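S.K.: Next come a sequence and a model predicted from it.
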Amino acid sequence: MDIIKQIEQEQVRENKFEFNVGDTVVLDYRIKEGSKERIQKFEGTVIKIQGTGSRKTFTVRRVAYGTGIERTFPMNSPRVEALKVIRKGKVRRSKLYYLRDRVGKAAKVKEKQSFR
């Protein structure tokens, strides 16, 4: 086995997060400010997932005070404490870049209906 793949395999998170593009998630992210650490929540819509293995990342978009904010998080980062899916999104694309141009209700993603 290639030594780079072996090192990357050790970095992969064991408890995987189950979410897809279009889902609305709340992310608990550990932030270090000086000597203190705190957990900050970031809520938004997942607009893309890319990469594989230890390099896998996902981007979450939210609108705060009329300004769109996008943050990209490494999937296997130890700073990502928890990820909770609030709504499952009904989308037909893997990258939702078109949400950047939308404003107001047009920027919403339809919710996936779950039938029992």
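M.R.: Cool, got the structure. Numbering: from 1, shown residues only.

S.K.: going forward, measure contacts and count neighbours with C-alpha atoms only.
M.R.: Noted.

S.K.: tell me the helices in this protein, going along the chain?
M.R.: Under the criterion DSSP state H, the chain contains helices at 3-11.

S.K.: In this structure, where's the longest strand?
M.R.: strand 36-50 (DSSP state E).

S.K.: In that strand, which residues are buried?
M.R.: 43-49 (16 or more other CA atoms under 10 Å).

S.K.: Need these in TSV (columns: distance to residue 69).
M.R.: Output for those, formatted as TSV (distance: CA to CA, whole Å):
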residue	distance to residue 69
43	11
44	9
45	11
46	12
47	12
48	14
49	16
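
S.K.: all strands of the protein, in order?
M.R.: Assigned by DSSP E, the strands in the chain fall at 24-33, 36-50, 57-64, 67-74, 80-87.

S.K.: which one of these lies closest to residue 7?
M.R.: strand 67-74 (16.4 Å; CA to CA).

S.K.: Against residue 6, how distant is the closest residue to residue 57 other than its chain neighbours?
M.R.: Using CA to CA, 6 or more residues apart in numbering and skipping the chain neighbours, the partner closest in space to residue 57 is residue 74 (4.3 Å). As judged by CA to CA, to the nearest Å, residue 74 and residue 6 stand 19 Å apart.

S.K.: second one coming, line it up with the first:
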Amino acid sequence: MAGLITRGDIWIVNLEPVFGREIHKKRPALIISNNAVNQDTYHVVVVPGSSIAPISQTADMVYLGKVKGFKEESILLPVLIRSIDQDRLIKKIGKISQQKLLEVEEAIKLVLGFDVIT
């Protein structure tokens, strides 16, 4: 295991190997799973990040900004939320603010249809 892993941490993760059009490479990812899951299982739920800046930000993206160790600003992509084995975690590089975590939670609700307005 990678050590103490907590909700809101940003880790460099290795998402190789992949299948099809899944997001790949080593990249920053937000730990979104709760701390009980993080400590009691060998898995964590992450929201991958990308340095590819979109032309315009949409509701299913969260601007992260400059991430330590990366040349470009990053975004989080809640549409690509996934569970990974903790062995994919390489290095903790930071932690996001509570406000930014709330933004990610809202984007996940949108992506998964938890707060669908009909």
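M.R.: That came through, no problem. Because the structure is predicted, anything quoted here is derived from the model rather than measured.

S.K.: And the TM-score between them?
M.R.: In this superposition the chains share a TM-score of 0.44, using TM-score structural alignment, normalised by the length of the first structure; 76 aligned residues with a CA RMSD of 3.6 Å.

S.K.: top helix in the second structure by residue count?
M.R.: In the second structure, taking DSSP H as the definition, the longest helix is helix 98-112.

S.K.: In that helix, which residues are buried?
M.R.: Using 16+ other CA under 10 Å as the test for burial, helix 98-112 of the second structure gives 101, 103-104, 106-108, 110-111.

S.K.: I'd like the distance between residue 36 of the first structure and residue 30 of the first structure.
M.R.: Remark: distance between residue 36 of the first structure and residue 30 of the first structure (CA to CA) = 10 Å.

S.K.: again with residue 61 of the first structure
M.R.: Applying CA to CA, the value for residue 61 of the first structure to residue 30 of the first structure is 18 Å.

S.K.: Looking only at neighbour counts, state which of the two leads.
M.R.: The neighbour count for residue 61 of the first structure versus residue 30, taken as other CA atoms under 10 Å, is higher for residue 61 (23 against 16).

S.K.: For the residue nearest to that one when sequence neighbours are not counted, give its distance to residue 4 of the first structure.
M.R.: Leaving aside its chain neighbours, residue 61 of the first structure sits nearest to residue 70 (4.3 Å; criterion: CA to CA, 6+ apart). The gap separating residue 70 of the first structure from residue 4 of the first structure is 30 Å, by CA to CA.

S.K.: Neighbour count: those two, which is higher?
M.R.: Comparing residue 70 of the first structure with residue 4 by other CA under 10 Å, the one with more neighbours is residue 70, at 16 against 8.

S.K.: could you measure that one against residue 87 of the first structure, distance?
M.R.: 18 Å.

S.K.: hang on, the earlier thing: out of the strands of the first structure, flag the one nearest residue 10 of the first structure.
M.R.: Proximity to residue 10 of the first structure (CA to CA) singles out strand 67-74 among the strands of the first structure, at 14.9 Å.

S.K.: so which helix or strand takes in residue 13 of the second structure?
M.R.: Element membership for residue 13 of the second structure (DSSP states H and E) is strand 9-14.

S.K.: Against which helices or strands is that strand packed?
M.R.: Applying 3 or more CA pairs under 8 Å, 6 or more residues apart in numbering; DSSP states H and E, one finds that strand 9-14 of the second structure contacts strand 26-31, strand 89-95.
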